[in-house]
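In: Sequence below, structure please.
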Amino acid sequence: MTTPDTTVRVRFEGGRGGEAPLTWAQRFMYDVVESLRGQDTHLNFHIRADVPAGLSAEAVAAAVRTLVERNEVLRTRFHPGPDGEPVQTVLASGTVEIGLVDGVGPDAVEDFCAAVRFADHEWPLRVSLLCDDDEPRHLVVTVGHAAVDQWAAALLGDQLTALLAGDAGGTPPDGEQPLDRARFEASPEGEQLRQRTLGHLEAQLRAAQQTLFPVASRVPETPRYWIGELDSPLGGIAIRKAARRLRVPATAVLLGLFAIFVGERGRTGAPLMLIIAGNRHTEAAMRYVGQLAQFTATTVPVDPDSVAATVRAASRGLLESYSFGQYPTLELQRLVETVGTQRGVALDLTTTLNVHHSDADMSPVSDEAFAEAVAQHEGATTFGWLSKLEVENYKLYLDARVDDRLHLWLRTDTAVISPAGTEALLRGMEHAMVRLATGDLKVAELMAQTGTPASSPATGDERVVDHSLVDLRDCLRLVTDATGAPAAVAVEDGDRLTAWVAPADPATVTPQDLHAACMAALPGRRTAMAPQHYVVCAHPPADPADLAQWRALPVVASATGR
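Out: Below you'll find the predicted structure:
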């Protein structure tokens, strides 16, 4: 880690100050950062600008001053309020420090910024001026993710470059700032947006499988979470041609293929995928310097007869869901709990796709040009491990960027997919893009060509109940472990999991008690679910394994327990 040789303090006078609750998007990312317990530095944005030759350190400092005065989020502190809930405090004036480092070249920039972590009550930025023989060469501004998203970081980069070049252009004075956003979210219009978005998300949650990973766990590696990186020059051309041929955005190609590979591993016919919504739908939002990105969700129905049809379905879901990405994150958490309790499942929303904005050339690619690219780039794809983490919030998190190449980064929980499986998944997605560029194939063909085990239908005691693959033996263990009583379970009326339970004192135990106990014991049991109906029996049968005897017992109470 390179430390500053000296520090310059820059006084700013920003004009407006104030305090407000965090915006919905700020709170979303604030909670992510806090949950990582200090291992969040990879989330920071490092904005680098080359300093024009001959520009003095004083002129650079003046550009930084203007940048901070103009963008309130750069002079905002995120911290717990009096009630413990996080708030944002914008200061009208203050001081920003610029660390001066001499004798450091561009290659040291990433290392210089790698360990930056922002604490409560601290500005969400660090400014470093890298010099060569005391001549300013590079300016690096590191900004925390709770303050800005990728789009906003790019806006700041554009402003910084313009200011260093002597151009006073940038965010208009009347542009919306985070304090304005917080007021909107508390308004009647914001309430309408909240209700509309949560309604969409609730519909997705009610149709979601409990987990995309009902398969057996493996012993995780140490550290547990690995980030694999695939770089493919051919993939950049293939996804462009496939997207044009199928008339879908490149993001839909990525989402559809990711859903196929995850769904096959998890034996899920229609996986629910979290995707990052940029929420930049208006001109004002396009100019907004702050955090706007949040998760939204879409179900991707996998068509076993056509990978192309799956990608088109992903495109339809993607375009719809992008309109439902703004909501209070705590209310989504409560909604997940409520829907899960009503359905009897512990919803696992830990598989995510994030496609970074890029200015990729999406012009048509002829068949001849594509054939030449296949020959030219054969064997040029590289894969490696970027880093390994002890803490991560998601089992699978796919980052993607498309420019003249395809860049994929997959953060993997090695308890659900092995390191070799991670590489196979990314290479499989690349292979599928190449195939889709000129044709189509069945999902089983794709699995065979990429060496991915194909999913199998439910067998034996396995059942699909309320969109979720469960094992009746595990459901029975859940009920007996949770209640401490003899029990039996069965699927009745096509899709209703029923439990018969004989508590020691049946007169004092209600179906509500049984359901609460089962829900408390459910987390971590990926092939079990809480029954949808409970029958409290007066006593156990002579043979607890005989379902007919359970059905013949005197009934004390019978209800859903909800």
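
In: contacts, neighbours, all on C-alpha from now
Out: Noted.

In: Could you report the neighbour count for the nearest residue to Ala360 once chain neighbours are set aside?
Out: In this structure, Ala360 finds its nearest non-sequential neighbour in Asp403, 4.3 Å apart by C-alpha to C-alpha, 6 or more residues apart in numbering. Using other C-alpha atoms under 10 Å, the number of residues around Asp403 comes to 17.

In: how about this one, so we can line them up?
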Amino acid sequence: MAPATCAQRHMWNLIQRQLPDAAFYNEGLWTDLPARGTPQDVLDTFAELVGHYESLRTAFARAPDGSLTQHVLRTGHFEAEIHTTGPGESPQDALRAWQCRMRHTAFDLATAPLFRAMVVLTGNTPALAAFCVSHIAADLMSMRHLIGELPRLLDARTTGRHPAPPPAARQPVEQAHYERSRKGRALLARSHDYWRRQLASAPPSLFPARRSRATGPPDPGRAGPEHYSAAMNSQAVPLALTILSRRWRVSGSAVLLTAVALLLGNRAHLPACTLRLLTANRSEPELRTAVANLHQEVPVTVPLRGEHVADIARGAFAACTTAYAHGLFDPDRAEELTRAAGRERGTPIDLSYCFNDIRNAHERRADTSTPPPAHAVRAATTATTIEPCDFEEAETFFFVVVSYRPGWLRLVADADTAALAPDEVHSFLRGVERLLVELACEPAESTPPAELATRAWPELRHSRMAMPQAGGAATGTARGDCHGHTTWQ
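Out: Now for the predicted structure:
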């Protein structure tokens, strides 16, 4: 037993706000399996993983003083399903059905393990395996590590070899003790100072016409916000990022953040744009392969007053570097600081806007290959597609960058329809691509940033003065549609 970590408390708070949909933050991954071994071999390998990583067998409860505590089980059982495909049924069909059930089956956070598994058989042979966890137990990097460990350990088990032990990593109970050490307390104090500085400069809202989430808890009798999300698959965006990141000497993530901030900030007539970055908090060696929820969401303010977009991008890159250095913070203290800053201003501060780049592999700025010519970047836009998707987050605005296939990127935007109507979500994604392509193909960069933003998102001319109203149709995004649903963090 130990106090909960900062990241565990952060996720606990998010889950409580999402109630009664307690399954909203369930997450999972899957992998194909080698055509050998038995179902029991796969289940034993899952058990090995649960035994090694304490976070997968941890429960949570409130202490008498109200603080959140974590309880690690020494032994126990987890739920697993074995499914044999029927005639005409593929392993992927069975996987999708299971994922749908898991997406709507809540974990009891007071009962460990917060882990479920499934194995799909073709005949008597395991074809694929999947697992589902509560986000309070594992973040995306943890899940990627687990899904990589599963076939390695299974291969060793079925061939009679002894696998190399996984790298030593800090367990959540050890992380809790670290956060209460002298070094940990100093880091948290610096993060609190960072939050104060961010709150002093953050605009109160990126969508002023929308009721701020910071005004208090929602009315239980009122329907929750309606969301709409769309995904854009683009070849032009990665080409433009290659050119701009080299030219401006910043990361591709900073270039994307600049484009998003410039469009949103220009729409709201703001001198700066504040978004929350999802930080992995894995800079220390003992945390790089840890299986736990370590991620937190830290604000970053991007000033938009630069003479050139390159100036804004370099400022965004520096601001991101500072933000990630303060990614470990006390979430309850951060909420107190946010409420206090709102009282001082006389208006609540809404920070429910997120930017998350979770590409599997990021570009290397030292790449010396020849950059693509401008005509190739412009020509690539003809292949761009945008379609509704069933990604959903609990924020007013959430922007995600994911790997798609070689040479492509997938950009996903999810918004409360009271902030951006469905057609505006589509036009926003097109605007991001249009802005990046224009910048990549205009070496002089002489056009003022605000003019570039308006040119890239022409709908700004019509939407800046009249915000969309709540209740816009969210065609094709009902929560009951389980095909391909993924929650990214």
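
In: picking up where we left off before, isn't the residue nearest to Ala360 of the first structure up against Gly236?
Out: Yes. Counting by C-alpha atoms under 8 Å, Gly236 is a contact partner of Asp403 of the first structure at 6.4 Å.

In: Who are the contact partners of Arg210 of the second structure?
Out: Arg210 of the second structure makes contact with 418-419, according to C-alpha atoms under 8 Å, 6 or more residues apart in numbering.

In: where along the stretch 401-550 of the first structure do the strands fall?
Out: 406-413, 462-465, 468-471, 487-492, 496-501, 533-537 (DSSP state E, counting those that start in this stretch).

In: As a check, name the ranges of all helices in the stretch 201-350 of the first structure.
Out: All helices of the stretch 201-350 of the first structure, identified by DSSP state H, counting those that start in this stretch, fall at 233-246, 250-266, 283-287, 307-321, 329-343.

In: CSV please, covering those and showing distance to Asp174 of the first structure and mean neighbour count.
Out: Output for the helices of the stretch 201-350 of the first structure, formatted as CSV (distance: least, C-alpha to C-alpha, whole Å; neighbours: other C-alpha atoms under 10 Å):
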stretch, distance to Asp174 of the first structure, mean neighbour count
helix 233-246, 38, 24
helix 250-266, 33, 25
helix 283-287, 10, 13
helix 307-321, 30, 22
helix 329-343, 28, 16
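
In: all strands for the stretch 1-150 of the first structure, in order.
Out: 6-13, 18-21, 45-50, 76-80, 86-90, 93-102, 125-132, 135-143.

In: Quick check: buried residues in the shortest one?
Out: The reference is to strand 18-21 of the first structure. Residues 19-21 are the ones in strand 18-21 of the first structure that count as buried (16 or more other C-alpha atoms under 10 Å).

In: same check, this time on the third one
Out: With burial defined by 16+ other C-alpha under 10 Å, the residues of strand 45-50 of the first structure counted as buried are 45-50.

In: quick revisit: mind checking which of the strands of the stretch 401-550 of the first structure is nearest Pro249 of the first structure?
Out: The closest of those to Pro249 of the first structure is strand 406-413. By C-alpha to C-alpha, the value is 14.4 Å.

In: Read off where the closest one ends up in the second structure.
Out: Under TM-score structural alignment, the match for strand 406-413 of the first structure in the second structure covers residues 409-416.

In: average gap between that stretch and the first structure?
Out: Once fitted to the first structure, stretch 409-416 of the second structure is off its aligned match by 1.2 Å on average (mean C-alpha distance after the TM-score superposition for the first structure).

In: so who does the residue most central in space within the first structure touch?
Out: With distances taken as C-alpha atoms, centre = their mean, Thr352 lies nearest the centre of the first structure, 4.1 Å away. By C-alpha under 8 Å, 6+ apart, the contact set of Thr352 of the first structure is 273-276, 394, 396-398.
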